[in-house]
Each structure stands twice: as C-alpha cells, then as structure tokens.
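Asker: have a look at this prediction, sequence included:
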Amino acid sequence: MLNKILKATISATIMAAAVPSFADTWKPDRPINIIVPWSAGGSTDQVTRVVAPILSEELGVAVVVVNQPGASGSVGTKTALEAPRDGYTWTANAIANNATYAVTGLLEDTSIEDYAVYLHVANAPLVSVNPSSPYEDFGQLLEAMRGEDVTVGTAGVNSSGGMALAAIKEAAGGEFGARMVTYDGGNPAVIAAVSGEVVATTQLAVEQTEMAKAGQLRPLAVLSDSELVVEGLDPVPPITKWLPEMDIAPDYFGVFIPVGAPDEVYETVSEIWERRIMNSPELQEYASSRGAVFAPSHGQEAIDRSMPVVIAEACARVDRGEAVVDPSEFGISCE
C-alpha cells in the first residue's frame, strides 16, 4: 500500500502546491456532506464541527456534518465511497482507520489511496477510570488488568480506544484480563465510564477532558512518551512511565475527499486548507483546550506524517490476529 499511496498522491501534491486562479476555483452549488462514521460528540465529530463552518464560509454553501456510526466506522465510510464522485460527499476519521479497513476485512479493496487527504489534529488516547474506582495510578490499574475482569469502554476494535487497549495488552505481555465493552462512538464509551457502567475507558483525550475537568473521570495515563498538559487538569503522566518499551505513533485525524471528482474540487480545498485551516485560531483553541495537537497538513506532507501510524496499526492487526488480508499485499512490510 505504501508504494500505491506515494504514487496516488503525486498528482494531489502538485495540486496542493498551486493556488488556483479564479477561472479554475470550484464553486459548489449545493450543500456538501461530511460523513462522520461515528456517533455525535466523539473526537471525529468534535473536530469536524470546528472545521466545517470554516469550509462553509469559504465555499459559500452549507457543509453538513452527517453522523453515520456502525461497524467501527466502516458503515459511514462505505457510504462516502459509494456516493457519486462529484465532490459533494466527503468523510472524516482517524487516517489509520481508513488505511486499515481492508486489512481487517471491514471494507474490501480500499485504502487511503482512495482519498485526497486533509489532516488537522493529532490525538492521543487517554486511560481514565471512574472516580469511584480504587485505582489511583495506571500502575495499579495495569496490575488489575493483568489478573481481573476489568471492563473498558471503547468505540470498537477499529476505534482509537480499541486500538489503544490492544496496544496496552500487547505491551503488557502475559495474562491480561481487561475486557472491552463496545459502544457506537467515543462519547458513549466515555459516558459509560462516567456512569460506572464500565471501570475504565481508553478513548481519546479530546473525548474525555471536559468530564475530567468536572471530576467525573480520573485520568491515569496518556498514550504518549510525554505528559499531557491541559488547562484545568493536573498533568497526566505518559504511559511509558509504566510501559517504557511501548511504541507510540501520533494518531492523525482529518477530512478525506474520495478521488474521482473534478480536479478543481481538490485544488480549491487545498488552497482553503493552506490559507485558513493551517492558520485557524478556532482549531488551535480546540486543540489546546481539549488535549489535541494542532497539526494541519495536506497532500504529500499529510501522507508522510501519517504513514508511521498507518504502518503501526496495519502491522499490529497482524500481531493481534485481527488481519484478514496481509498488509504486504498493500506494500507494507511488518518484518
């Protein structure tokens, strides 16, 4: 897949480098739908609703966020891929999801090469527990996870929370008794931890910080090699404090436009991304207040930034026995 991605993005990179003239600027004449394949309130939904009004202002039409959850995000993603390739149906997600749906068998014959890529933030999963739980730090929780039936709420195996829990299990080694409880999105998974329906959640920090600030969650560790600092919260220690050999790759999120639309669609969106999104105070405020990293990019730069997490997640699927298609078929070596 890596070779295919690089070839497929050469033309997109060339388009991204040029500012379109008035004559070839796309002027949509009806609303644009961005399909968020997760429930409302989750990480993808949150940041897409920050970006959509900016795009709407620039394009002169409504940019509508449509939530279509199901099957770890693959249902809404499939809808976007099956829509007419006219530039009016986009999708949004963590890029590692779109790049690995085929590896896990959730979608057939698709990869990130099917989209023009526009990234905006990088997110990190956060391990938090219900405040009534006995766990005061991640070390205590990890010890319990190794031998007890600790319930952990996530948005499914292909979600950031699901992949985070699987990564923790792999890094911890040996016996692991934590049990994943799946919800239709990050927000419901977080609410389940707040209500005590599950003991913990491993969803993204941006989905948890408001509840943590309100004292309804107790953050224990961030899946990063540096602490998480968010105004209104005590610094959250990195998970590498307890699992120093754990591999960490930034989890990039963005908006993806299926390929096949007229060239002026991608040219216009690339120009808007360069001029507005990459300098957006609204997006910067969202990132700093919620615990995300402001990291917008597009074209080849976006592909280059995201390949470490794409490769890491594809190969992790193999290690965990979740892959139904070997990543090597897409040019990814896991050796």
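Answerer: Alright, I've got the coordinates. Numbers count the residues shown, from 1 in each chain.
Asker: CA atoms for contacts and neighbours, from now on please.
Answerer: Noted.
Asker: now do the strands in this protein.
Answerer: Along the chain, the stretches classed as strands by DSSP state E are 32-36, 63-67, 89-94, 115-123, 126-129, 151-154, 179-182, 200-201, 218-222, 251-258, 293-298.
Asker: export these to TSV and tack on mean neighbour count and distance to Ser270?
Answerer: TSV is the format used below for the strands of the chain (neighbours: other Cα atoms under 10 Å; distance: least, Cα to Cα, whole Å):
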stretch	mean neighbour count	distance to Ser270
strand 32-36	23	16
strand 63-67	19	16
strand 89-94	26	14
strand 115-123	25	8
strand 126-129	29	32
strand 151-154	28	33
strand 179-182	19	36
strand 200-201	32	36
strand 218-222	25	32
strand 251-258	25	11
strand 293-298	22	7
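Asker: quick one: the ones you listed as JSON lines, columns for distance to Ser74 too.
Answerer: JSON lines is the format used below for the strands of the chain (distance: least, Cα to Cα, whole Å):
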{"stretch": "strand 32-36", "distance to Ser74": "10"}
{"stretch": "strand 63-67", "distance to Ser74": "12"}
{"stretch": "strand 89-94", "distance to Ser74": "10"}
{"stretch": "strand 115-123", "distance to Ser74": "15"}
{"stretch": "strand 126-129", "distance to Ser74": "23"}
{"stretch": "strand 151-154", "distance to Ser74": "16"}
{"stretch": "strand 179-182", "distance to Ser74": "15"}
{"stretch": "strand 200-201", "distance to Ser74": "21"}
{"stretch": "strand 218-222", "distance to Ser74": "26"}
{"stretch": "strand 251-258", "distance to Ser74": "14"}
{"stretch": "strand 293-298", "distance to Ser74": "23"}
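Asker: next one for the comparison:
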Amino acid sequence: MRISPSLRWLAAAAALTASTVSAQTWPDKPITFVMPYSAGGPTDLVTRKVAQRMSESIGQPIVVVNAPGASTMIAAERVARAPSDGYTLLVGSVTTFSNNPLMYKNIRYKIDDFVPISMMAHTPYTLSVNPDLPVRNFAQFVDYAKQRPGKIFNATTGVGATNQLLGKILGGAVGVNFVDVPYKGSGPALLDVMGGQVHLLFDGINTSVPAHRTGKVRVLAVTSEKRSAALPDVPTFAELGHPNMTAAFWYGLFAPAGTPSAIVEKLNAELNAALNDKEIRNQLEGNGLTVDPGTPEALASTIKRDALAWGPVIKALGIQLE
C-alpha cells in the first residue's frame, strides 16, 4: 500500500507534536537511574546523593537501580533499548564508553545509542592494599609481591575496567603478574581487600580514603597528577617513577538516543544544580572527588579523548574479547 505524501507529513507532524508535549510535561512520573555497579561502591554512593537532590528539585522520585556485571554492559544495553523519553537514564563511565568499544568484538550497544547529559565527577585511583600485609610503602609492596609470583590477587571491577588495566600496566612495569579477581563493583571488592581475601584494589579515592583513615586498608599511591588534599602523605605514581600510571575514573549521566533536546537540557540543568549544591560539593570533594558539572558536548569530548588515550594501552596488552 502506498502512503500519500500528505499522510506521511501528518504522521511526522503528529510525532513532532507528541515529542514536544512530552518535553513540556516532563517529568510527570518517577525516573530511573540505571547503575552498572553494585550498591555501596563510590559511583553508587555519589549517584544516590545527587539523585536525591535532583528528586527534591523536580518533584518526582528518582530510583537508582543496580544492574552490575559484564563490565557495565548489562546496564548499558538495558538503557540503550529503553524509550527515549527521559525516564530511564544510564550512569555511564570511562569503562562503558571509552574502553569497552575498543575491547569487545560483539558489544551489543554503540556510543551512538546514547546522548550525553553531563559529567558528574571524576576521581583518581588509589592503590589500596590489605592493612595486615607486612608492607608500609609502595617499594615494600613490590618486593613482597615479587617474592610471591602468581600469588598476589588484584580485585577488579571486570575485564577491561580501568582498574584492571592499571594492574596490568603496573605489573608489567615492576615485573609482577597480578592475578585478577573480577567483582561486580568496587564495593564488594573493597570488602574483600579489607577481609584479606584479595591483596589489592585500584579503588576510587572517595571510598578508599575513609577506609584508609580507619585503618581498614592501606593506601600506597594515587594515580593523580599531584598529591590529593585528602591523602597529602600518599605519593603519586609519578613521584614513584611510574608516570604512565596517571589516570582517572569518570562517570556521567546519559539518555537513550532520540531523547528530545528539551528534556536533555532540563536534565543537564537539574544535574548541574545538584552537583553545584554546596553541601554535596563539600562532602564529595572532602573525600577526594572532583565534582565536574558541564555540557553534553564536554562529556562527548571526554569520551573521545579517553578512547584515544586507552586505545594504544589496550592494543599493547593484547586485550580482545568476545
């Protein structure tokens, strides 16, 4: 059956009108943030604080749903298939958008399946170890690990996650083959470092700082360019002779592609307002996080930059996954 040009025009006009009305009434029901990590980890904790403040502002509940696993791909696929109406959003990270597309042959989502809303925060990693290890500094830890080849376990948040890549880079530099133990989030990974089931974790600074201060882990180094104000006595990897270990973990908010620009603009404004809230900012920055509200365009540029930075590393390590 042939559809007349006038009917096609009417259909397009109706779709445009529906989109406009949707943007004007948004939000008129609860919003879901899909979190690719387990509850209790650094990304989860920050997201819940921000979601609560956004919820108070927009007058609708924001539910944070944890969907961990498969190097953040379970959560990403879920949001990629969601309606483009601004009610199902992804908390995506450098792993989701810069690392996974470079490593997985059969990845079931594309960067173009999403539209960036804004960066939320970024944080350096810390090399955190079990405090019962007989080591007080980085050099002692390396010596300890070298004496136990194949017996030092590195907790990671999945194959291809930045903390796994950092373990590979460091291991290659110091001549230690760390045994990777994957977890569905840094929350359970950190608990196992505390309990002695694994030896080390490259963890976000905002969760490792409280654990370090209470003696539950020992932080030996940070991946920031300069020392963190939250850990002034802990050296950077660059100070220790490993400048290629300078790295940060970032995360931001994303909507399914096709979400009306008016809704994206509203989400950007609400998210940035929450991140600029004095109480939230002081709390997050006090634990070493850098709060980083911005534009969708800035977040898109970060994705491209990190893909260029990590691409050669992933290739050199020979990581190619199904």
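Answerer: Noted; the coordinates are in hand. Owing to the predicted nature of the structure, the values given are computational and were not obtained by experimental measurement.
Asker: can you calculate the TM-score here?
Answerer: Once superposed, chain against chain, the TM-score is 0.84 (TM-score structural alignment, normalised by the length of structure 2); 299 aligned residues with a Cα RMSD of 2.4 Å.
Asker: how many other residues sit next to Asp277 of structure 2?
Answerer: Neighbour count of Asp277 of structure 2, defined by other Cα atoms under 10 Å: 12.
Asker: next: Thr302 of structure 2.
Answerer: Other residues close to Thr302 of structure 2 by other Cα under 10 Å number 16.
Asker: and what of the one 5 residues further on?
Answerer: Other residues within reach of Ala307 of structure 2 by the criterion other Cα under 10 Å amount to 20.
Asker: quick check: closest non-adjacent residue to the equivalent of it over in structure 1.
Answerer: By TM-score structural alignment, Ala307 of structure 2 lines up with Val310 in structure 1. Leaving aside its sequence neighbours, Val310 of structure 1 sits nearest to Ala96 (Cα to Cα, 6 or more residues apart in numbering; 4.8 Å).
Asker: does the one you found really touch Cys315, like I thought?
Answerer: No - taking Cα atoms under 8 Å as the definition, Ala96 of structure 1 is not a contact partner of Cys315, at 11.4 Å.
Asker: could you measure from Thr110 of structure 1 over to Tyr266 of structure 1?
Answerer: According to Cα to Cα, to the nearest Å, Thr110 of structure 1 and Tyr266 of structure 1 sit 20 Å apart.
Asker: more crowded one of the two?
Answerer: Under the criterion of other Cα under 10 Å, the comparison of Thr110 of structure 1 against Tyr266 puts Tyr266 first, with 26 against 20.
Asker: show me the helices in the stretch 51-200 of structure 1, by range?
Answerer: 74-82, 95-104, 138-147, 160-172, 186-195 (DSSP state H, counting those that start in this stretch).
Asker: among those, which is nearest Pro219 of structure 1?
Answerer: helix 138-147 (8.7 Å; Cα to Cα).
Asker: how far away from the center of its chain is the closest one?
Answerer: Between the centre of helix 138-147 of structure 1 and the centre of its chain there are 26 Å (Cα atoms, centre = their mean, to the nearest Å).
Asker: before we move on, back to that, of the strands of structure 1, give the one that comes closest to Arg49 of structure 1.
Answerer: Using Cα to Cα, the nearest of these to Arg49 of structure 1 is strand 63-67, at 6.9 Å.
Asker: so how much does that closest one differ from structure 2 once superposed?
Answerer: Its aligned residues in structure 2 lie a mean 0.5 Å from strand 63-67 of structure 1 after superposition (mean Cα distance after the TM-score superposition for structure 1).
Asker: what sits up against that strand?
Answerer: 31-40, 45, 48-49, 52-53, 55-56, 76 (Cα atoms under 8 Å, 6 or more residues apart in numbering).
Asker: now with 6 Å?
Answerer: Under the criterion Cα atoms under 6 Å, 6 or more residues apart in numbering, residues Pro31, Ile32, Asn33, Ile34, Ile35, Val36, Pro37, Ser39, Ala52, Ser56 lie in contact with strand 63-67 of structure 1.
Asker: and if you look at stretch 281-298 of structure 1?
Answerer: Val117, Tyr118, Leu119, His120, Val121, Ala122, Asn123, Ala205, Val206, Thr209, Val230, Met278.
Asker: what about that stretch, distance to the chain center?
Answerer: Taking mean C-alpha positions (Cα atoms, centre = their mean), stretch 281-298 of structure 1 and its chain are 14 Å apart.
Asker: where in structure 2 does it fall?
Answerer: So stretch 281-298 of structure 1 sits over residues 278-295 in structure 2, by TM-score structural alignment.
Asker: also stretch 256-267 of structure 1?
Answerer: Using TM-score structural alignment, stretch 256-267 of structure 1 pairs with 254-265 in structure 2.
Asker: from the middle of its chain, how far away would the matching stretch be?
Answerer: 20 Å.
Asker: one step back: TSV for the contacts of stretch 281-298 of structure 1, including distance to Asn187 of structure 1?
Answerer: Formatted as TSV, those follow (distance: Cα to Cα, whole Å):
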residue	distance to Asn187 of structure 1
Val117	25
Tyr118	24
Leu119	21
His120	20
Val121	18
Ala122	18
Asn123	15
Ala205	11
Val206	10
Thr209	11
Val230	19
Met278	27
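Asker: which one of the residues you listed sits closest to Thr13 of structure 1?
Answerer: Using Cα to Cα, these come closest to Thr13 of structure 1 at Val117, 10.0 Å.
Asker: so who does the closest one touch?
Answerer: Contacts of Val117 of structure 1 (Cα under 6 Å, 6+ apart): Phe256, His298.
Asker: cutoff 10 Å now
Answerer: Listed by Cα atoms under 10 Å, 6 or more residues apart in numbering, the contact partners of Val117 of structure 1 are 9, 12-13, 92, 95, 253-259, 266, 270, 297-303.
Asker: ok, now Lys110 of structure 2?
Answerer: Residues near Lys110 of structure 2 by Cα under 10 Å, 6+ apart: Ala76, Glu77, Ala80, Thr96, Phe97, Asn100, Pro101.
Asker: how close does the third one sit to Gly92 of structure 2?
Answerer: If you measure Ala80 of structure 2 against Gly92 of structure 2 using Cα to Cα, the figure is 11 Å.
Asker: how about the second one?
Answerer: Relative to Gly92 of structure 2, Glu77 of structure 2 is positioned 11 Å away (criterion: Cα to Cα).
Asker: nearest residue to the residue sitting nearest the centre point of structure 1 other than its sequence neighbours?
Answerer: The structure's structure 1 has its C-alpha centroid closest to Ala94; by Cα atoms, centre = their mean the separation is 2.5 Å. Closest residue in space to Ala94 of structure 1, ignoring its immediate chain neighbours: Phe253 at 4.2 Å, by Cα to Cα, 6+ apart.
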